[in-house]
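> need a 3D model of the following:
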Amino acid sequence: MQFGIFTVGDVTPDPTTGRTPTEYERIKAMVAIAQKTEEVGLDVFATGEHHNPPFVPSSPTTMLGYIAARTERLILSTSTTLITTNDPVKIAEDYAMLQHLADGRVDLMMGRGNTGPVYPWFGQDIRQGIPLAVENYALLHELWRKEVVNWEGKFRTPLQGFTSTPRPLDGVPPFVWHGSIRSPEIAEQAAYYGDGFFANNIFWPKDHFQKLINFYRERYAHYGHGTPEQAVVGLGGHGFIRKNSQDAKREFRPYFDNAPVIGHGPSMEEFMAETPLAVGSPQEFIEKTLTFRESFGDYQRQLFLVDHAGLPLKTVLEQLDILGEEVVPVLRKEMAKDRPAQVPAGPTHAARVAQALTSHPNPNPDTNSDTNSEVSAS
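Predicted coordinates:
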């Protein structure tokens, strides 16, 4: 079971002081958060990709490459790589390069993003979001697995005799998660390829995400990758922790009330009751997180959002100390209890290289048009 942090990289005024950090300060803070994530014993740091204010992480590979040079074991991930508006060829090249620089400590989370204007900025149509996600990832998947690619699709110019460089490290591409908060088509895509499915369940009630995850698990088994229980699932979560519940709620309330997306709506208590948001003591945070396993089954990766809504860096680093010292060790122990032996561990490059050496996979996976049509039509 892997635990980590994801950030959306928002530049938001601190509602308690009125001060807005500069872009420079926010970028440097994200680096400090990543380094602290490794220091306190967590496994993963993930950054979003945004191309509009008030967000700063427009170049995840630059950010993660910089962090790779300052960490030793931390898995470096995206919490969104925009598969719809990025060129799959450039994704293949950029993340293979990052994979080499980081000694394999890299994976990606594919997503369509949540900002409509991004599509025309990059010459695309938001009404084609799902077809773009399906076609672009099909090409990326092939680029990482075939030395020479001949390809033709709807959304970019054809490729003839093209080789993406550098090739994936050790011949094993970065692990891919497909992230979604609402689209069964993306769960279907993850299942078809045998990739991970990341349900970022920070906004909506658990019933919605239970349906998505169960659908993914069923389709994962349908495509012959294993049992539903062996499907690779990641979850989001967020919250705020202090020694006692009263202090946590008092301190976090102004940040919640003014937070982008989740603020200016239901009360914090109402939001906590309906979503994974946990604001309280370490024990309350642990108890809330343990309900995820009850709701969604055994899973592989848990990422927490702790640095949004204008929270100052000092406070975020304090949250990481609490997570590392008091919360995650308990979660690791509790989630290991009665975990079936057939449930896979969280993906790492070393484990996937070992698996590739023992399983001798077909270097040219079946991509027949009937199956691709099934994915595209889902």
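> from here on, contacts and neighbour counts on C-alpha atoms
OK.
> pretty sure V328 sits against F3.
Yes: the pair V328 and F3 qualifies as a contact (CA atoms under 8 Å) at a distance of 7.4 Å.
> these two: who's more crowded?
Counted by other CA atoms under 10 Å, V328 and F3 do not tie: F3 has more neighbours, with 24 against 21.
> against which helices or strands is the helix or strand hosting the more buried one packed?
Under the criterion of DSSP states H and E, F3 resides in strand 2-7. Contacts defined by 3 or more CA pairs under 8 Å, 6 or more residues apart in numbering; DSSP states H and E place strand 2-7 against helix 23-39, strand 44-47, strand 301-305.
> one step back: now do the shared contacts for V328 and F3.
L42 (CA atoms under 8 Å, 6 or more residues apart in numbering).
> the helices in the stretch 1-150 of the chain, which residues?
If DSSP state H, counting those that start in this stretch is used as the criterion, the helices of the stretch 1-150 of the chain fall at 23-39, 60-68, 88-101, 118-121, 129-145.
> which other helices and strands does the biggest strand by length in the chain contact?
In the chain, taking DSSP state E as the definition, the longest strand is strand 233-241. In terms of contacts (3+ CA pairs under 8 Å, 6+ apart), strand 233-241 is packed against strand 196-199, helix 245-257, strand 278-280, helix 282-296, strand 301-305, helix 313-322.
> please repeat the previous calculation with a cut-off of 7 Å.
On a contact count with 3 or more CA pairs under 7 Å, 6 or more residues apart in numbering; DSSP states H and E, strand 233-241 meets strand 196-199, helix 245-257, strand 278-280, strand 301-305.
> buried set for the helix or strand following the first one?
Scanning the chain past strand 196-199 towards its C-terminal end, the next helix or strand to appear is helix 206-222 (assignment: DSSP H and E). For helix 206-222, burial by neighbour count (16 or more other CA atoms under 10 Å) applies to 206, 209-210, 212-221.
> pick the one among those closest to M110.
M110 has its nearest neighbour among these in Y216, at 15.3 Å by CA to CA.
> was I right about the closest one contacting Y193?
No: assessed by CA atoms under 7 Å, Y216 is found out of contact with Y193, at 11.3 Å.
> overlap in contacts of those two?
Both Y216 and Y193 lack any common contact, where contact means CA atoms under 7 Å, 6 or more residues apart in numbering.
> state the distance from the residue sitting nearest the centre point of the chain to L357.
Nearest to the mean C-alpha position of the chain, counting by CA atoms, centre = their mean, stands S79 at 3.4 Å. With the distance defined as CA to CA, to the nearest Å, S79 ends up 29 Å from L357.
> now do the contacts for D43.
Each residue near D43 by CA under 7 Å, 6+ apart is listed here: Q2, F3, G4, L74, I75.
> distance to I91 for those - can I get that in CSV?
What follows is these, written out as CSV (distance: CA to CA, whole Å):
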residue, distance to I91
Q2, 25
F3, 25
G4, 23
L74, 21
I75, 18
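> I have a second one here; can you model it like the first so I can compare?
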Amino acid sequence: MSSMQIGIFTVGDVTTDPTNGSTPTEHERIKATVEIAKKAEEVGLDVFATGEHHNPPFVPSSPTTTLAYIGAQTEKIILSTSTTLITTNDPVKIAEDYATLQHLVDGRMDLMLGRGNTAPVYPWFGKDISKAVELTIENYQLLQKLWSEPVVNWEGKFRTPLQGYTSTPAPLDGVAPFVWHGTIRTPEVAELAAFYGDGYFANNIFWPKEHYIRLINFYRQRYAHYGHGTPEQAIVGLGGQFFMRKNSQDAVNEFRPYFDNAPVYGHGPSMEDFTEQTPLTVGSPQQVLERTLAFADYFGDYQRQLFLVDHAGLPLKTVLEQLDLLGEILPTMRAEFDARRPADVPDAPTHAARVAARDAALTEEVAV
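Below you'll find the predicted structure:
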């Protein structure tokens, strides 16, 4: 595997195709998610990630179920989340569910924690949205303990205390799943990621690059402050999105109705303005390649690049064609990213590498 992980993420929206008025059923959308993940592995991508939503028009309310099912039908691709809701899920359940997934797929998984962007989800799970940041911090501290300590005694503000509690199963090989912290705007999340030496994922979809440059630089500085390495060695992931065809004008013409009607950004700025101001690229494979390689110029060398490709009502056939086109530029994208990466910038985290690092550290301790 390359030192850069390149993959896709889904938010699992069920959206009407504006070109023909057809809407997939929930069943079709869930099955399509599996096909997309399998195709991602087939074209050589490193990561497939699913969101977590508990409301229509989204289907991924149970990420670990979906990822385990995909895991059984794939061999190499890393399975992740584009959000695991740290605020409204019980950390005890997160610890169990994701450790189980880790065992089932032999370590080829990690997860991205986030608060989600749906306000009503808080009361559905008995939580108060005004406490979102406090919940994030307390729940994550508990999750860390559950994965790193065999017996946990714990008391906090938001859930009943734990006395002599053991989370089962324990993480595979005694190494907890790697955690990314996903964010669109919250400095506290960058601080949390930096404190624990975790990954930081900047969604990088809706906002101009200047916004994310500030957040990523803040995370890098705090990562160094907490003694995990230099700012350049912090573990950064980025989102992105594209629509491509061999001929760039064909891409523009085909994607425009989807863009104009998309629930997330339709009926707002023009596609031209949006592609200029955000990382959305609509054009030829070469344009997508050049635009993506430029991300490192703004954000520094980074470890994971995930693209959103299956949203806004795009039919499954079209999404699979997008993945074929991405597969064609993938070797060049990898080679270019690797060529520019300085030797002291770490590779993207994998379970095997983290187990090896832990064992090496233990051997060193014994030697001392």
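> could you get me the TM-score between them?
Put the two chains on top of each other and the TM-score (TM-score structural alignment, normalised by the length of the second structure) is 0.97; 362 aligned residues with a CA RMSD of 1.2 Å.
> quick revisit: right, and the helices and strands packed on strand 233-241 of the first structure - which one's nearest V353 of the first structure?
Comparison of these against V353 of the first structure by CA to CA identifies strand 196-199 as nearest, at 16.8 Å.
> mind giving me the packing neighbours of the closest one?
strand 175-180, helix 184-193, strand 233-241.
> one step back: after superposition, how close is the longest strand of the first structure to the second structure?
Strand 233-241 of the first structure, aligned to the second structure and superposed, deviates on average by 0.3 Å (mean CA distance after the TM-score superposition for the first structure).
> and that strand with helix 245-257, angle?
110 degrees (axes from the mean of the first three to the mean of the last three CA atoms, to 10 degrees).
> buried stuff in strand 233-241 of the first structure?
Buried residues in strand 233-241 of the first structure, counting neighbours by 16+ other CA under 10 Å, are found at V233, G234, L235, G236, G237, H238, G239, F240, I241.
> now those as JSON lines including distance to W177 of the first structure?
Listed next are those as JSON lines, based on distance: CA to CA, whole Å:
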{"residue": "V233", "distance to W177 of the first structure": "8"}
{"residue": "G234", "distance to W177 of the first structure": "8"}
{"residue": "L235", "distance to W177 of the first structure": "11"}
{"residue": "G236", "distance to W177 of the first structure": "13"}
{"residue": "G237", "distance to W177 of the first structure": "16"}
{"residue": "H238", "distance to W177 of the first structure": "19"}
{"residue": "G239", "distance to W177 of the first structure": "23"}
{"residue": "F240", "distance to W177 of the first structure": "26"}
{"residue": "I241", "distance to W177 of the first structure": "28"}
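> other residues contacting stretch 154-161 of the second structure?
Residues outside stretch 154-161 of the second structure that contact it (CA under 7 Å, 6+ apart): L162, Q163.
> in the second structure, which residues correspond to stretch 101-119 of the first structure?
Mapped onto the second structure using TM-score structural alignment, stretch 101-119 of the first structure covers residues 104-122.
> show residues contacting that stretch.
With contacts defined as CA under 7 Å, 6+ apart, stretch 104-122 of the second structure is touched by 54, 71, 78-88, 102, 128-129, 172, 177-183, 351.
> repeat that for stretch 321-334 of the first structure.
Here stretch 321-334 of the first structure makes contact (CA under 7 Å, 6+ apart) with M1, V40, G41, L42, P282, I286.
> go with 8 Å
By CA under 8 Å, 6+ apart, stretch 321-334 of the first structure touches M1, F3, V40, G41, L42, I241, P282, Q283, F285, I286, T289, L290.
> and the third one, what's its match in the second structure?
Right, V40 of the first structure. So V40 of the first structure corresponds to V43, using TM-score structural alignment.
> list the residues that contact that match.
Residues near V43 of the second structure by CA under 8 Å, 6+ apart: L323, D324, L326, G327.
> distance to V264 of the second structure and neighbour count added to these, as TSV?
As requested, the contacts of V43 of the second structure are exported to TSV (distance: CA to CA, whole Å; neighbours: other CA atoms under 10 Å):
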residue	distance to V264 of the second structure	neighbour count
L323	22	24
D324	25	17
L326	23	24
G327	26	20
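> now do the counterpart of Y193 of the first structure in the second structure: how many residues are near it, please.
With TM-score structural alignment as the criterion, Y193 of the first structure lines up with Y196 in the second structure. Using other CA under 10 Å, the number of residues around Y196 of the second structure comes to 14.
> which part of the first structure matches stretch 228-237 of the second structure?
The aligned range for stretch 228-237 of the second structure is 225-234, by TM-score structural alignment.
> over to stretch 55-64 of the second structure?
Mapping stretch 55-64 of the second structure onto the first structure (TM-score structural alignment) gives residues 52-61.
> okay, how far is it across that stretch, tip to tip?
One end of stretch 52-61 of the first structure sits 17 Å from the other (CA to CA).
> stretch 106-123 of the first structure too?
Counting by CA to CA, you get 28 Å between the two ends of stretch 106-123 of the first structure.
> before we move on, what about stretch 183-202 of the second structure?
End residues of stretch 183-202 of the second structure are separated by 6 Å (CA to CA).
> and the contacts of it?
By CA under 8 Å, 6+ apart, the residues outside stretch 183-202 of the second structure that reach it are 112, 114, 133, 137, 178-182, 203-204, 212, 215-216, 218-220, 222-224, 226, 228, 234-239.
> quick revisit: now the helices of the stretch 1-150 of the first structure in CSV, with distance to A336 of the first structure?
Below are those laid out as CSV (distance: least, CA to CA, whole Å):
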stretch, distance to A336 of the first structure
helix 23-39, 21
helix 60-68, 29
helix 88-101, 29
helix 118-121, 41
helix 129-145, 32
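> need those helices in CSV with mean neighbour count and distance to Q189 of the first structure, can you?
CSV is the format used below for the helices of the stretch 1-150 of the first structure (neighbours: other CA atoms under 10 Å; distance: least, CA to CA, whole Å):
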stretch, mean neighbour count, distance to Q189 of the first structure
helix 23-39, 19, 30
helix 60-68, 20, 23
helix 88-101, 20, 16
helix 118-121, 16, 21
helix 129-145, 20, 7
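> quick check: which of those helices is nearest to P276 of the first structure?
For P276 of the first structure, the closest of the helices of the stretch 1-150 of the first structure is helix 23-39, at 21.0 Å, according to CA to CA.
> and the angle for the closest one with helix 313-322?
Going by the same axes, to 10 degrees, helix 23-39 of the first structure makes 10 degrees with helix 313-322.
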